[in-house]
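**Q** pasting the structure only:
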């Protein structure tokens, strides 16, 4: 959380803390005399009204406070809001609708599970008093004691032991006593396994919430009807497992579901699909979609489809994952395949039509070509299976790659089925447009690519603010999406240059300050401003010249809006540059002082008769002279660069190339001077210890590497960032 948001609320807004957040936020806004613009007791006056400027200032302060107090996901719902009132309502609607869904499903189940655990230690009435021994045995997993008690009291097997009417099987399942459950199921009549507690949950429901796969197996082997029993929320064990993301139990229960089971209740099917996506079980979601295709276009809650939920999962896609150097290499090398765990039709279903090579890699089973080819495929798979046991990080890379392939395929199948099943263009756009806008906001390139492949007209789909996906990508600084849309100018249309409801054209959107999570992905205020300038200049090159002078509803041209939005960042960038330059100037000055003195204090002394160095013919002395000169000259150059930064005018445009270039040269020269200074020290050690044993002089001289290495380690990331942003590929490449 940023320091600014900490001054307002305890933690940024998420779906889980809205009640607490809105109380703290309201108190803050009231204390700052800003609440009146949020609850609209102070309405927006006409633009020409004398009170408009005061209202605008209060609205901006309130909106800023709300936005910086939001997490990344919640910020996406208000980043385009023009008024604090709109932002407040949008967050309330989003959180309450999401909270309502969770109350209806997840929270209800969680609460009754928790309450059951809380009351298990309470006086459960006559049942608990009478069957206390069995109750304690089920709670602690003591099968011997339970068996002894049941042999004496056979009626206890189906009796309710607490105020929730939980049987011994319910209690053991709730507390995860697997072996106890297995033994108890063996002696329980099949019809007794269907016993429901006071919230209509069977023991299998509790297994789905927190049990193990083995528990579910033994129960369904004894009584298959358990699979279809619903609790008081109307939920089957399969849906409960999906809600609680119990992947092992979920996988098993899903494997028991027939096509008839899935298609008999479309609402259930959609709910399972949504929760499979939330649980990141994309393989099962793919199979479910194949078996129940109508789920692709059926809304769940709040008129949201599976695509809407998937669009809010950016890290399920390769384009949003940032991998280190070695992980990138491993990612490109590792072999993955879709395991055939759910459907015999999966091989055909997972076929990748766009990439035949990938199809061979990800299909279930191996391509039916030749025994030699199958042997090679099997050997390749075996190699990676063995290697991941030796190198644990390979397993995580393979898991990610599989997830990326599955999520991409899921998006493709969802778009494919929606466009095939629905022929009404308006309805298709209403279903596919909103998730596409969200995907563009989050920078999911694969999602946008697939959407435009199956329904190209979505390129012009407007969001609530009348912005198309190109404009949304620019506003949210989603470089990969922008590059993909701009590739060869294929996706540039007249809609790209249309104005939104605030009369902003695409240049105005580029002039706005980037969202905080994008801004903070770049280190240092100066580099953040440089990146903002690069975005603005890139869009300026793209847009026709006439758009540069057009004004928005605030009467600002794009250039004026950029200056207004970034004035704080410019001040921070200037401060950051000056502090960095001042610190480095001191270091460079010290090196100059030492190296200048060293040039006249020759190690080993000089001959009194000729004035020449005694060791002038030594290799170590030659190294000393060269490194001393390099250190002196490079430190001098470095100091001059930093001094020029300190005396710069710090104009807006200077942050684009001039200041970063000077900083790059200054840091490079400073590093070279430090390395040369250490070389000077090492050569001096060799000269002074020439008559001593070799290892001692080598060890002492080698210590000179430490400061240079430490400096490089600390400053290298900043140096690489500056080089990349200044001389690397631009927005258009």
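**A** Looks like it arrived, so ask away. Owing to the predicted nature of the structure, the values given are computational and were not obtained by experimental measurement. Numbers count the residues shown, from 1 in each chain.
**Q** all contacts plus neighbour counts: C-alpha atoms, from now on.
**A** Noted.
**Q** For residue 278, which non-adjacent residue is closest in space?
**A** residue 309 (7.5 Å; CA to CA, 6 or more residues apart in numbering).
**Q** number of nearby residues for that neighbour?
**A** Neighbour count for residue 309, taken as other CA atoms under 10 Å: 16.
**Q** In terms of helices and strands, where is it?
**A** Using DSSP states H and E, residue 309 sits within helix 306-311.
**Q** Can you give me the buried ones in stretch 438-449?
**A** Across stretch 438-449, burial judged by 16 or more other CA atoms under 10 Å covers 438-449.
**Q** How about stretch 130-140?
**A** Per 16+ other CA under 10 Å, stretch 130-140 contains these buried residues: 131, 133-139.
**Q** Reformat those residues as TSV; add distance to residue 215 and secondary structure.
**A** Shown next, in TSV, are those (distance: CA to CA, whole Å; DSSP: H, G, I helix; E, B strand; the rest coil):
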residue	distance to residue 215	secondary structure
131	23	coil
133	23	helix
134	19	helix
135	19	helix
136	20	helix
137	17	helix
138	14	helix
139	16	helix
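**Q** picking up where we left off before, quick check, the residue nearest to residue 278 in contact with residue 275.
**A** No: counting by CA atoms under 8 Å, residue 309 stays clear of residue 275, with 9.3 Å between them.
**Q** what packs against the helix holding residue 309?
**A** Packed against helix 306-311, as judged by 3 or more CA pairs under 8 Å, 6 or more residues apart in numbering; DSSP states H and E, are the following elements: helix 266-278, helix 392-421, helix 425-442.
**Q** Check which helices and strands the last one sits against.
**A** Right, helix 425-442. By 3+ CA pairs under 8 Å, 6+ apart, helix 425-442 packs against helix 306-311, helix 392-421, helix 445-454, helix 469-475.
**Q** For residue 357, find the nearest of the ones you listed.
**A** Nearest to residue 357, of all these, is helix 392-421, at 13.1 Å by CA to CA.
**Q** same for the closest one, what does it pack against?
**A** Partner elements for helix 392-421 (3+ CA pairs under 8 Å, 6+ apart): helix 282-291, helix 306-311, helix 325-333, helix 371-390, helix 425-442, helix 445-454.
**Q** try this one next to it:
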């Protein structure tokens, strides 16, 4: 039989759960973080070209006739194609299981594929939302109950808009905006994501949506305020673009509202350029570096933190550029003792031959930071 040319993505070196900042759980009284968890998981899954495994567009290849009645021969049924597909699917399933609260793992671990697990979690969430609405309808506490569940009620109300933003479906979203102008500023989940955040986070398929959404917002009297909306962690839509390497969306946002470049988040005071470096997205990083002309994101410890992100991402060429432009970063020491030399010495790949960077490029990084450090030390001694 002829061999197949089917290739399936297999990002085995990616530690999926490390990209997810929370463990998914469902709790009858405390609620669920499903919406926030799903958004982070989708960013990871789409970023690694694995979305087709959960949405059904990359189904398992047709199975060949079984060669044995033993269940242990499942892997052999579809030949090499099936083996490669299952390898990728098992990796994705492992990512999902690794991001679940321990109480939930046993509930879904026996399910066969990542899609089975994903759909089970999705159905669990929607069943829970239906129960919330049902309890609201039959609640004996009246207005008090309505007030307590107002946020969940609004999230349910705008769920079709959330879905449209995720799918890049501008026509459906526009009909919703026409009926309800307040939907432009709607909060779509309990992390504070807006339609613009969500659309930007979908990558290339959402560009048409993003472009039209920006025009719609900027036509409003409060357009700049709507464009600058931040979620609960302080991320603007430009942070979302940096998070998923969406340079096209970033260009649209910056062209209409440049000050987004200088809006930090709440977590570490990271600017969009920091987020791009933190998630090792070089394409959008280079765009944001070129666009971010003001000093603010490079000042003092913000600049040092950016330099650290660049070194950790192995972007040594960009790190050299930053040190050359802002020499003081090479000698700056953070309150916790962190500095550029410490970051480099702690990065094993800076001394590894597995990258294209030559030994001399690595040496130049150490030499440039060390030279500036020695110059400063010599100047201090002479001053004494």
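**A** In hand now; what should we look at? Being a predicted model, the structure only gives us computed values, none of them experimental.
**Q** hmm, back to that, centre of the chain versus the helix holding residue 309 of the first structure, how much separation?
**A** Relative to the centre of its chain, helix 306-311 of the first structure is centred 15 Å away, using CA atoms, centre = their mean, to the nearest Å.
**Q** Quick one: residues contacting the residue nearest in space to the middle of the first structure.
**A** The first structure has residue 315 as the residue nearest its centroid, 4.7 Å off, counting by CA atoms, centre = their mean. Applying CA atoms under 8 Å, 6 or more residues apart in numbering to residue 315 of the first structure gives the contacts residue 321.
**Q** What distance do you get for it to residue 403 of the first structure?
**A** Counting by CA to CA, to the nearest Å, the gap from residue 315 of the first structure to residue 403 of the first structure is 10 Å.
**Q** just residue 61 of the first structure next, same as before
**A** For residue 61 of the first structure relative to residue 403 of the first structure (CA to CA), the value is 41 Å.
**Q** Looking at those two, which one has more neighbours?
**A** Neighbours of residue 61 of the first structure and residue 403, each counted by other CA under 10 Å, are more numerous for residue 403; the result is 22 against 15.
**Q** Please give me every residue in contact with that one.
**A** Counted by CA under 8 Å, 6+ apart, residue 403 of the first structure has contacts 280, 282, 316-317.
**Q** Next, count neighbours for the alignment partner in the first structure of residue 371 of the second structure.
**A** Aligned by TM-score structural alignment, residue 371 of the second structure pairs with residue 416 of the first structure. Residue 416 of the first structure has 17 neighbouring residues, counting by other CA under 10 Å.
**Q** so residue 416 of the first structure touches residue 454, yeah?
**A** Yes: applying CA under 8 Å as the test, residue 416 of the first structure and residue 454 come out as touching, 6.6 Å apart.
**Q** from the buried residues of stretch 130-140 of the first structure, which single one is nearest residue 30 of the first structure?
**A** Set against residue 30 of the first structure, the nearest of those by CA to CA is residue 139 (50.7 Å).
**Q** What residue in the second structure is paired with the closest one?
**A** Aligned by TM-score structural alignment, residue 139 of the first structure pairs with residue 166 of the second structure.
**Q** where do the helices sit along the stretch 101-250 of the second structure?
**A** Along the stretch 101-250 of the second structure, the segments classed as helices by DSSP state H, counting those that start in this stretch run 102-108, 114-137, 143-148, 150-157, 159-167, 170-179, 195-201, 207-218, 223-227, 237-244, 247-256.
**Q** Serialize those helices to JSON lines and add fields for distance to residue 267 of the second structure.
**A** Shown next, in JSON lines, are the helices of the stretch 101-250 of the second structure (distance: least, CA to CA, whole Å):
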{"stretch": "helix 102-108", "distance to residue 267 of the second structure": "26"}
{"stretch": "helix 114-137", "distance to residue 267 of the second structure": "28"}
{"stretch": "helix 143-148", "distance to residue 267 of the second structure": "28"}
{"stretch": "helix 150-157", "distance to residue 267 of the second structure": "24"}
{"stretch": "helix 159-167", "distance to residue 267 of the second structure": "25"}
{"stretch": "helix 170-179", "distance to residue 267 of the second structure": "31"}
{"stretch": "helix 195-201", "distance to residue 267 of the second structure": "17"}
{"stretch": "helix 207-218", "distance to residue 267 of the second structure": "25"}
{"stretch": "helix 223-227", "distance to residue 267 of the second structure": "20"}
{"stretch": "helix 237-244", "distance to residue 267 of the second structure": "12"}
{"stretch": "helix 247-256", "distance to residue 267 of the second structure": "21"}
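**Q** just so I know, which of these lies nearest residue 383 of the second structure?
**A** Nearest to residue 383 of the second structure, of all these, is helix 237-244, at 43.9 Å by CA to CA.
**Q** Residues contacting stretch 321-332 of the first structure, please?
**A** 315, 394, 397-398, 401.
**Q** one more time with 6 Å
**A** Residues from elsewhere that reach stretch 321-332 of the first structure (CA atoms under 6 Å, 6 or more residues apart in numbering): residue 315.
**Q** go on, stretch 265-280 of the second structure?
**A** The contact list for stretch 265-280 of the second structure (CA under 6 Å, 6+ apart) reads 233-235, 239, 242, 264, 285, 288, 306, 309-310, 313.
**Q** which of those are buried?
**A** Taking 16+ other CA under 10 Å as the criterion, what is buried in the contacts of stretch 265-280 of the second structure is 234-235, 239, 242, 264, 285, 288, 306, 309-310, 313.
**Q** what span of the second structure lines up against stretch 85-96 of the first structure?
**A** Aligned using TM-score structural alignment, stretch 85-96 of the first structure spans no residues in the second structure.
**Q** I'd assumed residue 217 was in contact with residue 223 of the second structure.
**A** Yes: Residue 223 of the second structure is in contact with residue 217 according to CA atoms under 6 Å; the separation is 4.7 Å.
**Q** That concludes my questions; thank you for your assistance.
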